[in-house]
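**Student:** here is my input, please return the structure:
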Amino acid sequence: MKKIILSLLAALTFGSAFAAGDGIAWDKANPKTNDMAALQNGAKLFVNYCLNCHSAAFMRYNRLKDIGLTEQQIKDNLLFATDKVGDTMKSAIDPKQAKEWFGGVPPDLTVIARSRADVSKGAGADYLYTLLRTYYRDDSKATGWNNKAYPNIGMPHPLWELQGEREPIYQTVKNHGKEEQVLAGWKQVKPGQLTPLQYDQAVSDLVSYMQWMGEPAQNQRVRIGVWVLIFLSFFTIIAWRLNASFWKDIK
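**Tutor:** Sure thing, here's the model as predicted:
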């Protein structure tokens, strides 16, 4: 329990740093937590690109069997040399080095999709989806990267090889009589390994996995909830008719 509380605090601290910025509106992620192929691809992306710096210390590799992977597939494709199927997803990065490189220890990502929800902007999955699609080159930053959803972010672009390099395109608009520069689109400077459409799909799969990882039993919970509501609806009708039958002769 203590570790879970610390993880939530780290995620909230990560979120509070964003709240101090002037990030853009979030795009809708529409996570596919029932799509096994999307979740499997998201798990692969998460292990290959996120676990280098971040941990998911409350998720075990063997839980990936819930998204259709066999134990052998997990061993062959998702485990590092020293990991075992029953281990939790922990990063090998030294926290001291991480703090020196990025200005802070990368937060645990187990529940990041749940903790980053914002009433005014959307769900945590929307934030992650927008964040991973709005990186751009900024030579004034130590990492060489900046982000429209999280201005002055300390984390370099983890998926830059897939997306390539882009720069924002601005448009001048008038707001209450004053001219402002707003984001109008993106210009591809260097191509990545994926097309823009393929990259957006990959990010969607990754975000879907992170949404599922925050609560692996969420789909089962929803299914049980639907059946409970159906049962209560039928039981209400039966109870109503029984009550009418018991009291029909009483005046």
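
**Student:** CA only for contacts and neighbour counts going forward, please
**Tutor:** Fine.

**Student:** which ones are touching the nearest residue to Met210 once chain neighbours are set aside?
**Tutor:** Once flanking residues are discounted, Met210 sits nearest to Ala113: 6.2 Å by C-alpha to C-alpha, 6 or more residues apart in numbering. When contacts are counted by C-alpha atoms under 8 Å, 6 or more residues apart in numbering, Ala113 touches Ala123, Gly124, Ala125, Leu128, Val207, Met210, Gln211, Gly214.

**Student:** so which of those residues wins on neighbours?
**Tutor:** Taking other C-alpha atoms under 10 Å as the neighbour criterion, Val207 ranks highest of the contacts of Ala113 with 32 neighbours.

**Student:** alongside the first, I'd like the structure of this one:
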Amino acid sequence: MKKFILALITTLGLAAGVQASTGGFPLDKAPVNLTDNASLQRGARTFVNYCLSCHSAAYMRYNRLTDIGLTEQQIKDNLLITTEKVGDTMVAAINPKEAKDWFGGNPPDLTVIARSRAGNGGSGADYLYTFLRTFYRDDTKATGWNNMVFPSVGMPHVLWELQGERSPVYEEVESHGEKVHAFKGWSQLTPGTQTNLQYDQTVGDLVNYLQWMGEPAQRTRVRVGVWVLMFIALFILIAWRLNAAYWKDVK
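**Tutor:** Have a look, this model is predicted:
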């Protein structure tokens, strides 16, 4: 009986821990559309220009981008920055030892980041879309930046020139009889090179690409799956009619 009670308490504690871990800043819906090749191509360009200097995508080859409508020549001309070949994997230029010295750890591989970063009622794409749009200036941090989704994140805001510098605005509200500070919006400290709408689209394209990169064969899988289901439905119909014809004279 004691073992049962202990196991029950442990289970409830784990459940409470899981529930608590899903709290935090609310996630916005990411505009994911894996059939939009133009968006995926823009996202690939943003990934190479802003992310690949620190983050690898070691399980993704450049020539796989032909699946989203790019030719190998376009990949060579626009996405190969140094001496990589079109058949190489997307490996970051940063030295792992230097990355550990600068950031306290080697930046994670992003090949399947959109499939692994899920929680708080949203998908991994929703998490990344909100994360990349909620950086703000914080001089108390080593990088000078903080994030509403990932507080005290060690990553600086690499897209800050596009978005500009912002600061969160809070308002005092009453909750359960106590006054607390709730997030109200943003104060733009310095302008970026893009408007808010343009920046949201840039991040949306990047997240769309990250979602596609996590499973490049997804569109093919879905297309083949539809044909397989149609074949099975037709086969069931034929089998049913054959069965009826075979047994019609049997009493």
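
**Student:** the helices in structure 1, which residues?
**Tutor:** All helices of structure 1, identified by DSSP state H, fall at 2-19, 36-45, 71-77, 95-102, 112-115, 124-131, 160-163, 196-214, 218-247.

**Student:** now these in TSV, with distance to Gly86 of structure 1?
**Tutor:** TSV is the format used below for those (distance: least, C-alpha to C-alpha, whole Å):
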stretch	distance to Gly86 of structure 1
helix 2-19	18
helix 36-45	16
helix 71-77	10
helix 95-102	23
helix 112-115	22
helix 124-131	27
helix 160-163	30
helix 196-214	16
helix 218-247	21
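
**Student:** nearest to Arg60 of structure 1, of those?
**Tutor:** Minimum separation from Arg60 of structure 1 across those (C-alpha to C-alpha) falls at helix 196-214, 9.9 Å.

**Student:** helices or strands up against the closest one?
**Tutor:** helix 36-45, helix 112-115, helix 124-131, helix 160-163 (3 or more C-alpha pairs under 8 Å, 6 or more residues apart in numbering; DSSP states H and E).

**Student:** swap the cut-off to 6 Å and go again
**Tutor:** Contacts defined by 3 or more C-alpha pairs under 6 Å, 6 or more residues apart in numbering; DSSP states H and E place helix 196-214 of structure 1 against helix 36-45.

**Student:** report the mean distance between the helix it packs on and its aligned residues in structure 2.
**Tutor:** In the superposition against structure 2, helix 36-45 of structure 1 averages 0.4 Å from its aligned positions (mean C-alpha distance after the TM-score superposition for structure 1).

**Student:** residues of that helix that come out buried?
**Tutor:** Met36, Ala38, Leu39, Gln40, Asn41, Gly42, Ala43, Lys44, Leu45 (16 or more other C-alpha atoms under 10 Å).

**Student:** and it, what does it pack against?
**Tutor:** Contact analysis of helix 36-45 of structure 1 by 3+ C-alpha pairs under 6 Å, 6+ apart lists helix 196-214 as its packing neighbours.

**Student:** buried residues, the helix it packs on. List them.
**Tutor:** Per 16+ other C-alpha under 10 Å, helix 196-214 of structure 1 contains these buried residues: 196, 199-200, 202-214.

**Student:** for it, give me the average deviation versus structure 2.
**Tutor:** Mean for helix 196-214 of structure 1 is 0.4 Å (mean C-alpha distance after the TM-score superposition for structure 1).
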